[in-house]
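K.L.:
Whatever this is, show me its structure:
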Amino acid sequence: MKTSFDVFNGDADGICALLQLRLATPKDSVLITGVKRDIALLKQVDPAVAQDVTVLDVAMEKNRAALDNLLTQGVRVFYADHHNPGEVPDHPSLTTHINTAANTCTSLIVDKLLDGRYREWALVGAYGDNMIATAETLAKKSGLCDQDRVKLMQFGTYLNYNGYGSSLSDLLFPPAEIYRLMAAYPSPFNFIAERPDVYATLEDGFTGDSEKAAAITPYSERTGSRVFMLPDEAWARRISGVYSNDLTNRDPEVANAVITAKADGNYLVSIRAPLKNRVGADELAAAFPTGGGRKAAAGINALPAELLNDFIDAFHQRYPLDT
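P.N.:
Predicted structure coming up:
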C-alpha cells in the first residue's frame, strides 16, 4: 500500500506551514522532520512505498538527488520553500511554490496559497522565522490587537527556539511530537488556552536559556559586525538561533555571528545579516564547508576549527558598517 509523507523543517516556519496545509487538507501521512539544521530529510522517504510527498521549508538544493530519485520513480511531490533552490527540475510530478525574497518564509507562502485561511498559524511561523516587519504588517492588516500580536510573536519565538539542537535529545519537544500536539487546533490561541502545560514548558526553557546567553560578551567586534562564542552545552545549542535573531533585532545596522562549540572540535555557526541590509549571509556561509541558508540568515553546520579565524575575518570583511 502506497503512503503519503510530510517532510518539514523542525523549526517554527516548517511546523506552522504544515499545520496550515493539513488543517485545510487533512491527510494521513508519515512525518519526517528533525532538528532545525537537519535538512537532508528527503532521502528518508522510500520511493518504493511513497505515493506523494509534501516538502516544506527544506532547501531543495541540499535534497536534489533524493528529489530526482522520487520523481524518476513516479512519486508526486509538492514543494514549498524560501531557501535558494538551485536549479529547479522541470517535471510533471513536481509542483513548486518557491520564493527566496528576504521578507517571506514558507508559512507565508502557504498562507498566500490558502488565502489566509489559517492566518494566525502563518503569523506564528513568520514571527518565529524573524520576519518581524512582515508579520507585524500582516497582523495589523488582519485586525489583531497589540496583545494578540505579542502573544503570537512570543509563541513563534518559543517554537523556533525549540527546533535548535545538535540532536533531538537537546530539544524540549521533538518537532514531530509538538506538531502532533498542535495539529488539532485551528488557531494558536486555542492551543495556548487548552495546553498551557506545553506552552509553559517552552516559555520556561526559553527564559532560562536566554538568561544564560545574556551574560555572553562579544568574542570579536568591529564597526558593523560582532561575533559571539557559546559553549558546547545543550542550553547554548538550543538558544543559538533565537539569540542570533535577538541580537539582530536589537541593533538593525549590525551583523551578528553566533558560534557554538561542538563536541567534535568543530563549530556550529549562525549568521544574521543586518536588518537594514538583509543580504549576503547565504553566500558567506556557502563559502565554507557545510554552509548554506538564506540571504538574511544562514549557518554553517560544522565549521572546521582550523577555519575559525578565516570565517571571522571573512564575516567582518563582508559586513562593514557602510555596506
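K.L.:
When you work out contacts or count neighbours from here on, use the C-alpha atoms and nothing else.
P.N.:
Will do.
K.L.:
which residues in the stretch 151-300 of the chain form helices?
P.N.:
175-182, 188-194, 196-213, 234-250, 281-286 (DSSP state H, counting those that start in this stretch).
K.L.:
Just the buried positions in the last one, please.
P.N.:
By that I understand helix 281-286. Within helix 281-286, the residues that count as buried by 16 or more other CA atoms under 10 Å are Ala281, Asp282, Glu283, Leu284, Ala285.
K.L.:
before we move on, what about the second one?
P.N.:
Taking 16+ other CA under 10 Å as the neighbour-count basis, helix 188-194 is seen to contain the buried residues Pro188, Phe189, Phe191, Ile192.
K.L.:
Please enumerate residues in contact with that helix?
P.N.:
Contacting residues not belonging to helix 188-194 are listed as Glu120, Trp121, Val124, Leu152, Met182, Tyr185, Tyr199 [CA atoms under 8 Å, 6 or more residues apart in numbering].
K.L.:
I'd say the first one and Ser187 touch.
P.N.:
Translated: Glu120. Yes. Here Glu120 reaches Ser187: they are 6.2 Å apart, a contact under CA atoms under 8 Å.
K.L.:
okay, now the residue lying closest to Thr96 once chain neighbours are set aside: neighbour count?
P.N.:
Closest residue to Thr96 apart from its sequence neighbours, by CA to CA, 6 or more residues apart in numbering: Tyr79 at 4.7 Å. Counted with other CA atoms under 10 Å, the neighbours of Tyr79 add up to 20.
K.L.:
tell me which element Tyr79 falls in.
P.N.:
Using DSSP states H and E, Tyr79 sits in strand 76-81.
K.L.:
What segments of the stretch 1-150 of the chain are helices?
P.N.:
Using DSSP H, counting those that start in this stretch, the helices of the stretch 1-150 of the chain run over 12-24, 64-72, 106-113, 119-128, 132-141, 146-162.
K.L.:
run this one through as well so I can compare:
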Amino acid sequence: MHYDVFNGDADGIIALVQLRLAQPKETTLVTGVKRDISLLKQVDIESARSVTVLDISMEKNIESLEGLLAKQVPVFYVDHHRTGEMPVNEGLEALIDLDANTCTSLLVNQYLNEQYYLWAIAAAFGDNMNASAKALADKHNVSDEDQRFLKALGIYINYNGYGSQLSDLHFPPAELFKLLLAYENPLELRTQTDSVFYYLERAYKGDMANAEQATVHLDTKIVKVIELPNHAWSRRVSGVLGNALANQSPDKAHGVLTLNEDNSYTVSVRAPLNNKQGADKVCTQFDTGGGRAAAAGINQLPACDINRFIETLTTYYS
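P.N.:
Down below sits the predicted model:
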C-alpha cells in the first residue's frame, strides 16, 4: 500500500496534484487542517510499502519517519520547513530546500521538469511567495489575466486549509485534492461557473469582510498584532489575513491571534516581506510553536502569554 501524506494547504495539495498528474497511483491519502502537521504517525507501518511526504516538517515527524525507514519502507520527502537532524538512510529520498522564497510545490515543479508549472504558480501565490510565482509565470509567458486567476485560486485553496478541525473547512483537504486532480490545467476552473473556485471565492470574500472587526493590539512601524474572535470564520481567515496584511505593509511583521474554545490563542506570524526571516525563531520560543523563516505559528498560546508574545515579536524585529 502506498501512502500520500500532505499538508492540507495550497502548497501541500497542489504539490500532490502535480505528482499524481505526472505519476498516477492508487494511494491512501493522509492529510488534515493546515496546522495538523504530525501526520506521518497516521501511516500504518505494517501495511505501508512506500510513502510520499509533502509539505510537513521533518523535525515534527522524525520519530515516525525513522520507524518507517527502520522497516525498510522507502520514503520520498519534499518540503521547505525545518528538518532537524535528517536521517541518513538509503530508503530516504529527500528534496529539502529551506530558502524563504521557495515552497514544496515549486520543488515538485522542478522535480517534474516544470510539466505542470501553472499549478506550481498557483501554489506559490497561495503560499504568499508572489515574487517567485511571478518569476515562474513570466518565464512561461503567462498573461497578466491568467496570473491574476492563478493567484486567486492559490489564495482560496490556501484559505480552505485553515481551521482547528475539519468541520471548520469548506472542503476536507483530501476531497479538495481529488476535485482539483481532475484538471491538468487549472485555468479550466475559470470557465466552469459551478467549479470549486467560485464556491471558495464567495466564501473567502464573506469571511474576509467579517475580519474587518478584528481587534488591534499593537500597530507600530515594526509590527502589527490583531485578534480575531472565537468563530469558524476567524479560524478560516487567520492565515490568509496574515498574508494580506504582510502584502499591505511589507516592512512590518504581523501576528494574528485567534481565540480558541479553551481561551488560549492560535497564532499566525508573518515575517516582513522585505525581511523574510525569523518567524520560526519567534514562534519556537513558545510551546507548540513552529514553522519556517517567512511564516510560522503557535497552536496554543495561553492568554497570559500574549504580552510576552508581542514583546518577543517586537524585540526580534527591532
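K.L.:
What does the TM-score come to for these two?
P.N.:
Here the superposed chains carry a TM-score of 0.98, computed using TM-score structural alignment, normalised by the length of the second structure; 318 aligned residues with a CA RMSD of 1.0 Å.
K.L.:
pretty sure Leu98 of the second structure is touching His80, no?
P.N.:
Yes. Leu98 of the second structure is in contact with His80 according to CA under 8 Å; the separation is 4.7 Å.
K.L.:
who touches both of those two?
P.N.:
Contact with both Leu98 of the second structure and His80 is made by residues Arg292, according to CA under 8 Å, 6+ apart.
K.L.:
between those two, who's got more neighbours?
P.N.:
His80 (26 against 15).
K.L.:
Which residue in the first structure aligns with that one?
P.N.:
Matched to the first structure by TM-score structural alignment, His80 of the second structure sits across from His82.
K.L.:
Please look at its match and Asn103 and confirm they touch.
P.N.:
No. Under the criterion of CA under 8 Å, His82 of the first structure makes no contact with Asn103, lying 9.7 Å away.
K.L.:
out of Glu120 and Ser187 of the first structure, which sits in the busier spot?
P.N.:
The residue with more neighbours, out of Glu120 of the first structure and Ser187, is Glu120; 24 against 17, by other CA under 10 Å.
K.L.:
OK, contacts around the more buried one?
P.N.:
Contact partners of Glu120 of the first structure, counting by CA under 8 Å, 6+ apart, are Leu152, Ser187, Pro188.
K.L.:
Could you report the neighbour count for the first one?
P.N.:
Here the neighbour count serves as a burial measure; for Leu152 of the first structure (other CA under 10 Å) it reads 26.
K.L.:
dump the residue contacts of the corresponding residue of the second structure for it.
P.N.:
Per TM-score structural alignment, the equivalent position to Leu152 of the first structure in the second structure is Leu150. Contact analysis of Leu150 of the second structure by CA under 8 Å, 6+ apart lists Leu118, Trp119, Ile121, Ala122, Phe125, Pro186, Leu187.
K.L.:
What's the match for the fourth one in the first structure?
P.N.:
With TM-score structural alignment as the matching criterion, the partner of Ala122 of the second structure in the first structure is Val124.
K.L.:
Likewise for Lys41 of the second structure?
P.N.:
By TM-score structural alignment, Lys41 of the second structure lines up with Lys43.
K.L.:
got it, and Asn89 of the second structure?
P.N.:
In the first structure, the residue paired with Asn89 of the second structure according to TM-score structural alignment is His91.
K.L.:
Kindly report the same for Leu179 of the second structure.
P.N.:
In the first structure, Leu179 of the second structure lands on Leu181 (TM-score structural alignment).
K.L.:
same thing with Phe197 of the second structure?
P.N.:
Here Phe197 of the second structure is matched to Tyr199 in the first structure, going by TM-score structural alignment.
K.L.:
Contact partners for that match?
P.N.:
Counting by CA under 8 Å, 6+ apart, the residues that Tyr199 of the first structure touches are Phe155, Ile192.
K.L.:
and the gap between it and Thr157 of the first structure?
P.N.:
12 Å (CA to CA, to the nearest Å).
K.L.:
Equivalent analysis for Pro188 of the first structure, please.
P.N.:
13 Å.
K.L.:
And for Val58 of the first structure?
P.N.:
Look at Val58 of the first structure and Thr157 of the first structure: by CA to CA, they are 19 Å apart.
K.L.:
Confirm for me that Ser166 of the first structure is in contact with Val35.
P.N.:
Yes. Ser166 of the first structure is within contact range of Val35, at 7.1 Å (criterion: CA under 8 Å).
K.L.:
Looking at these two, which is more packed in?
P.N.:
Each of Ser166 of the first structure and Val35 has its neighbours counted (other CA under 10 Å); Val35 has more, 23 against 19.
K.L.:
Wait, that one touches Asp11, no?
P.N.:
Yes. In this structure, Val35 of the first structure is within contact of Asp11 by CA under 8 Å, at 7.4 Å.
K.L.:
Need the overlap of contacts for those two.
P.N.:
Common neighbours of Val35 of the first structure and Asp11 (criterion: CA under 8 Å, 6+ apart): Gly163, Tyr164, Pro175.
K.L.:
which of the residues in stretch 72-89 of the second structure are buried?
P.N.:
Buried, per 16+ other CA under 10 Å, within stretch 72-89 of the second structure: Gln72, Val73, Pro74, Val75, Tyr77, Val78, Asp79, His80, His81, Arg82, Thr83.
K.L.:
Now render the residues you listed as TSV, adding distance to Gly289 of the second structure.
P.N.:
Listed next are the buried residues of stretch 72-89 of the second structure as TSV, based on distance: CA to CA, whole Å:
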residue	distance to Gly289 of the second structure
Gln72	31
Val73	30
Pro74	29
Val75	26
Tyr77	22
Val78	21
Asp79	18
His80	17
His81	13
Arg82	12
Thr83	15
